[in-house]
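S.K.: Build me a structure from this.
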Amino acid sequence: MPFEVKGAEPLSEKIAVRLTKDEKERLREDAELAGLSVSELVRRRYFGRPIVANTDMVMVRELRRIGGLLKHVHISSKGAYSRDTAQALHELTKQLERLEQ
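M.R.: Below is the predicted model:
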């Protein structure tokens, strides 16, 4: 069975770590949310590489879609609801910034 290659070297070494049943389940859940294997999740966390959960990306796309709809309302109404759309866009921006962290 060939090993996966990350960068210039194959991932050929293994380590064993003892965990509680709950810790192992949490790792599996986190990896699933991020769309990663448990091994890749652990490597990224340890080596400080970014982990973006799939659910976060779905939320980002949805918030952007809502922003586009608000823009459409603003343009279609010729600014009749500008105060409301501006407030909603401000809230969307805050949420998007929160997801980036």
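S.K.: Only C-alpha atoms from now on, for both contacts and neighbour counts.
M.R.: OK.
S.K.: Can you show me the strands along this structure?
M.R.: 5-6, 9-10 (DSSP state E).
S.K.: Output those as JSON lines; include the columns distance to residue 91.
M.R.: Listed next are these as JSON lines, based on distance: least, C-alpha to C-alpha, whole Å:
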{"stretch": "strand 5-6", "distance to residue 91": "39"}
{"stretch": "strand 9-10", "distance to residue 91": "45"}
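S.K.: Now show me the structure for the sequence below, then we'll compare the two:
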Amino acid sequence: MSNSDSRKRTLALAVRVTPEEADAIMEKARDAGATVSEFLRACALGRKTRNTVDSQVINELRRLGGLQKHLFLEGGGANSYEHAAILIEIKKAVARIAT
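M.R.: Here you go, the predicted model:
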């Protein structure tokens, strides 16, 4: 955000929420890598928010897939059915999150 954007933001809005709603909003803002203000502005104005947790999970699944492939190659193809089944499940998990 440029300094000119922050200087233009001179109004503060108060919103009443329950403690549970406040917790949920703060958690979603944290997951999006944004402040609560940035997150609420984006939601209210129809802008996309990106979930950094999803990106982290996808990266971890990809890392695990790479390790699984390495183990398969190091094992000379031993237990190839089990290795293939695990890789398929990892790919399915990445696809579910990415959509």
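S.K.: Got a TM-score for the two of them?
M.R.: Once the chains are laid over each other, their TM-score by TM-score structural alignment, normalised by the length of structure 2 reads 0.75; 95 aligned residues with a C-alpha RMSD of 2.3 Å.
S.K.: on that earlier part again, to residue 37 of structure 1, which of the strands of structure 1 lies closest?
M.R.: strand 5-6 (13.6 Å; C-alpha to C-alpha).
S.K.: ok, back up a step: to residue 35 of structure 1, which of the strands of structure 1 lies closest?
M.R.: Short answer: strand 5-6, nearest of those by C-alpha to C-alpha, at 16.9 Å.
S.K.: And the corresponding residue of structure 2 for residue 26 of structure 1, how close does it get to residue 96 of structure 2?
M.R.: Aligned counterpart of residue 26 of structure 1 in structure 2: residue 24 (TM-score structural alignment). Counting by C-alpha to C-alpha, to the nearest Å, the gap from residue 24 of structure 2 to residue 96 of structure 2 is 23 Å.
S.K.: again, but for residue 56 of structure 2
M.R.: For residue 56 of structure 2, the distance to residue 96 of structure 2 - C-alpha to C-alpha - is 14 Å.
S.K.: Could you give the number of residues near residue 17 of structure 2?
M.R.: If you count neighbours by other C-alpha atoms under 10 Å, residue 17 of structure 2 ends up with 10.
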